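# no sequence for this one, just the structure:
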C-alpha cells in the first residue's frame, strides 16, 4: 500500500503523446522498461565517471553506477511506501545525458557549447528521452510519463534562472513545473545517487591505490565501520575486511536517510504528491550530522581522487579529445554518420548545427570517442 505522498500510477498526468496503456504493466513500469531497452542506456556500459574506460574493467561505469543507484532507491522507496517503479525509472535514467569521460567531458563540451545555449547533462537526458531515441513508430523519444520526466528534470531540486537550451526547448511544449521540487520518488533517486557515488568512489580510489585504508580510517563513518569489522572479525583477510567495512558505510547512509525522511514527511503535513512539490523544501535528505560527515568524505575524495595527479593528467588528455572533435564536426559535418547528416541538413542555423554535433559527441562512449579522435585527428586522420 502506498503512502499518501506516493505517486499513484492510476493518477499519472500521462504522456505527451497519448497511448493505449498496457493491460499488465503500470505506466511507470513501462517507463522503466523503455529506459532499460534504450540505446542510450546500453551505451552507459562504456562511459565512466572518474577513470577512463580502458584503464581497467574493475572501475564503475555509468551503467553499473545507475544499477547501484536503482538498487538503493528501490530499498528506500519500499521502506517509505513510495512508488518503487517510478523511483527506479528516474534512478536508471538519471545519467543518460552524460558525455564520454564523465564530468571532464561535460565540462569541455559545456565550454564549447557556451555560444550555442550551453550544455547540461540533466537537460541532455531530457533531450535523449524526448527526442534522440528514435525507435517508435508514432513519436520521437520514449514518450515517458510526466512524473518520470519531472523527476529527470528536477531530481536535484527546482530549476530556476536561465534554463539550459535542451530543457527550455522541451518545456516550451510540455510544462514540467520546474520552479517546484520533484515528487518524493525523484528525491529518493537523487539521494541514492549521492549514497552510491560516495561509497563506490572509496572502493575505486582504494583499488587505484590513490589512498590507503589507513588514511580513510581517519574519516568519519568510515573509521567506525572498519573498527566494527575488526572487532567482529579479527584477522579477516584484507579484501573481505575492506568489503565488509564499506558495505557498512553504505548501510549507515541508507539508514540515516530513511530515519530522517520519515520524520520530515510526518512533520511536513503533506498528504499528496502535489503537497510535496509545493513544500519549498525536500522531504528526502540526510540528517544534518551525517551531511557534515559526508562533507568531510567528499573533501577527502576531491583532493585525493578527483584532483590526484594521475587523474588530472588523464582529464587534460581527454579534454583535448572533445576540444578537437567539436570544431572538426562543426566544419566537417560530412564526417558524421548518415543519420546524423540528415539532422545537419535539417539544421536551420549554426546553433542548431552545434546542437547536432553536441548530441553526437555526448552520445559517444569513452572508447568510441578515443577511436574517433585517433581516426580523424591523428597524424594520418581522415580530416587532415
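Okay, I see it. Keep in mind that what you see is a predicted model, and the values were worked out from it rather than measured.

# from now on I want contacts and neighbour counts done on CA atoms only, so please keep to that.
OK.

# hang on, residue 361 packs against residue 99?
Yes - using CA atoms under 8 Å, residue 361 is in contact with residue 99, at 7.2 Å.

# for the lengthiest helix in the chain, packing partners?
Using DSSP state H, we find that the single longest helix of the chain is helix 238-268. Counting contacts by 3 or more CA pairs under 8 Å, 6 or more residues apart in numbering; DSSP states H and E, helix 238-268 packs against helix 62-79, helix 184-207, helix 222-232.

# try this one next to it:
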C-alpha cells in the first residue's frame, strides 16, 4: 500500500513567512530557513559534546546506554514523524528537537542539580535557559554575531516548547531570557508553534521508552516486573503471548517499539481532536490557544504517570544510580568552588572571560565552562585538579 502524505495543515509554520533572524543575513539558495537552523545546530560544538553527556548513567558505564546525543537523535526522529503525520513543517520540529538538550551539563540531572546549588547565590541555573544561551551567545563560529543567529521560530520553540514561560521570568536564572526578549520579542506569554509542541511530546516519548530499555539492560529491574505497569504491561504481555520462546532481548526491544507506536498514535489522535474542537486555522491561532494543541490524551497521561512512578522507585532512586549521582555532584561542586576561589587555574580563554567581573559574573563564566563539559572531560579535569598523580 502506498504511503499517504497528509496535506499541509493550515496551522503549520510556513518557512517562507519566517519572522527572520535577529541579525539579518541573505537566505540560503537551497535550504529553507528552518533546515538551515537544523544544519547550524548539527555542526555546532555543543551538539558534538552531547555524545558524552548522559541522563541517568555516566558515559563510561557502558557503550549501549543512551547519551544526550543519541537521545536528541531519537527525539528528532519522533518529532519529525509527528510533524509529518500532522501536516506540519518537519524541519522546524526536528530542529527544535535537536537543540533541546544543548544546555545540559555533564552527569545528567545530578549535574544540573549541583549547578543549581552552586549558582543559587549568583543568579541560579536552568538547563533550558542554558540551551538558549548556547545558541544565542556561547557558540562562537561567525564573524558578525555571537551564537548561531537562528530564526525567530526556532528560538521561540527552544525556550517555550513546553508552554508559556512568563511565570518563570521572575526567577533569577531567567534573567538572560528577559534581557534577550527586551531586544527581540519572542512572545513569551503564548504557546509556541505546533512544531515546537511536537518536539516537546517527542522528548516525553523518547525518554520514557529508552529509560525502560536502559533500566532493563543495566539490571536495575527485570522485564517481567513491568507486566503490572499500565501501558507497557499489556504490550509486553502481548509480545510474550505472540512470541513465547523469543530471546528476552528481542522481547524487550519489540515491547519498546510497540510502546513508542502506541504513544505516537495517541498524540496524533488527541491533537487532531483538539485541532477540530478549537478550529485553529493558522500558526498564530495555535499560539493564542489557552491550552497545548499537541498533547497526550488524559488516559495516556495517567498511564505515563504510573510508568514514571515505577521508574522513579526502581531506576532513578536505585542505590547504584544514587552512588553515581553522589560522585558526580561532588566532582562538580569541588571544581566550581576551586574555580571561584582560584580563577587563574581556568584555561586561558575562560580565565580571560572571568576577569573584571563581580562575583556573579565570574560565577556565570565558571558555570558556563563546567556546563559545557562532557562526563569524561569533567572526570579527567577533576583528576588533573585534585589528584597529585596527574600533573598535566
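Looks like it came in fine. Small disclaimer: the values here were computed from a predicted structure and weren't measured.

# still on that earlier bit, which of residue 361 and residue 99 of structure 1 has more neighbours?
Neighbour count, other CA atoms under 10 Å: between residue 361 of structure 1 and residue 99, residue 99 has more, with 32 against 21.

# can you find the partner of that one in structure 2?
Matched to structure 2 by TM-score structural alignment, residue 99 of structure 1 sits across from residue 105.

# wait, which of the helices and strands packed on helix 238-268 of structure 1 is closest to residue 171 of structure 1?
helix 184-207 (18.1 Å; CA to CA).

# which parts of that closest one are buried?
Buried residues in helix 184-207 of structure 1, counted by 16 or more other CA atoms under 10 Å: 184-193, 195-206.

# please apply the same query to stretch 9-27 of structure 2.
Quick answer for stretch 9-27 of structure 2 (16+ other CA under 10 Å): 9, 11, 12, 13, 14, 15, 20, 21.

# need the contact list for the fourth one.
Taking CA atoms under 8 Å, 6 or more residues apart in numbering as the contact definition, residue 13 of structure 2 lies against 88, 89, 193, 195, 283.

# need the residues you listed in a markdown table (columns: distance to residue 32 of structure 2).
Conversion of these to a markdown table gives the following (distance: CA to CA, whole Å):
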| residue | distance to residue 32 of structure 2 |
| --- | --- |
| 88 | 14 |
| 89 | 10 |
| 193 | 17 |
| 195 | 15 |
| 283 | 18 |
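
# considering those, which are maintained in structure 1?
Among these, the ones still in contact in structure 1 (both residues aligned by TM-score structural alignment, their matches' CA atoms under 8 Å) are 88, 89, 193, 195, 283.

# just to confirm, what residue in structure 1 is aligned with the third one?
Going back to what we said before, that points to residue 193 of structure 2. Using TM-score structural alignment, residue 193 of structure 2 sits opposite residue 183 in structure 1.

# distance of its match from residue 351 of structure 1?
34 Å (CA to CA, to the nearest Å).

# who has more neighbours out of the two?
Higher neighbour count among residue 183 of structure 1 and residue 351: residue 183, with 30 against 14, using other CA under 10 Å.

# so the more buried one is in contact with residue 279, correct?
No - Residue 183 of structure 1 is not in contact with residue 279 according to CA under 8 Å; the separation is 10.4 Å.

# ranges for the strands of structure 2?
For structure 2, applying DSSP state E gives no strands.

# for the counterpart of residue 208 of structure 2 in structure 1, which non-adjacent residue is closest in space?
Here residue 208 of structure 2 is matched to residue 198 in structure 1, going by TM-score structural alignment. Spatial nearest neighbour of residue 198 of structure 1, excluding adjacent residues (CA to CA, 6 or more residues apart in numbering): residue 298 at 7.3 Å.

# before we move on, back to that, wait, the match of residue 208 of structure 2 sits on residue 300?
No - the criterion here is CA under 8 Å, and residue 198 of structure 1 misses it with residue 300 at 10.8 Å.

# count residues in the vicinity of the counterpart of residue 351 of structure 2 in structure 1, would you?
Per TM-score structural alignment, the equivalent position to residue 351 of structure 2 in structure 1 is residue 341. When neighbours are counted by other CA under 10 Å, residue 341 of structure 1 registers 17.

# residue 143 of structure 1 now?
Neighbours around residue 143 of structure 1, by other CA under 10 Å: 23.

# gap between it and residue 158 of structure 1?
From residue 143 of structure 1 to residue 158 of structure 1 the distance is 22 Å (CA to CA).

# quick one: contacts for residue 68 of structure 2?
50, 51, 52, 53, 54, 55, 101.

# neighbour-wise, which of these leads?
residue 53 (29 neighbours).

# and the closest residue to residue 391 of structure 2 other than its chain neighbours, what is it in contact with?
Nearest non-adjacent residue to residue 391 of structure 2, counting by CA to CA, 6+ apart: residue 384, 6.4 Å away. When contacts are counted by CA under 8 Å, 6+ apart, residue 384 of structure 2 touches 390, 391, 392.

# which one in structure 1 is aligned with residue 384 of structure 2?
Aligned partner of residue 384 of structure 2 by TM-score structural alignment: residue 375.

# one more: residue 40 of structure 2?
Match for residue 40 of structure 2 (TM-score structural alignment): residue 34.

# nearest residue to the equivalent of residue 300 of structure 1 over in structure 2 in space, please, no chain neighbours.
Alignment note: residue 300 of structure 1 maps to residue 310 in structure 2; criterion TM-score structural alignment. Closest residue to residue 310 of structure 2 apart from its sequence neighbours, by CA to CA, 6+ apart: residue 229 at 7.6 Å.

# what is the burial count for the aligned residue in structure 2 for residue 23 of structure 1?
Under the alignment (TM-score structural alignment), residue 23 of structure 1 pairs with residue 29 of structure 2. Per other CA under 10 Å, the neighbour tally for residue 29 of structure 2 reads 6.
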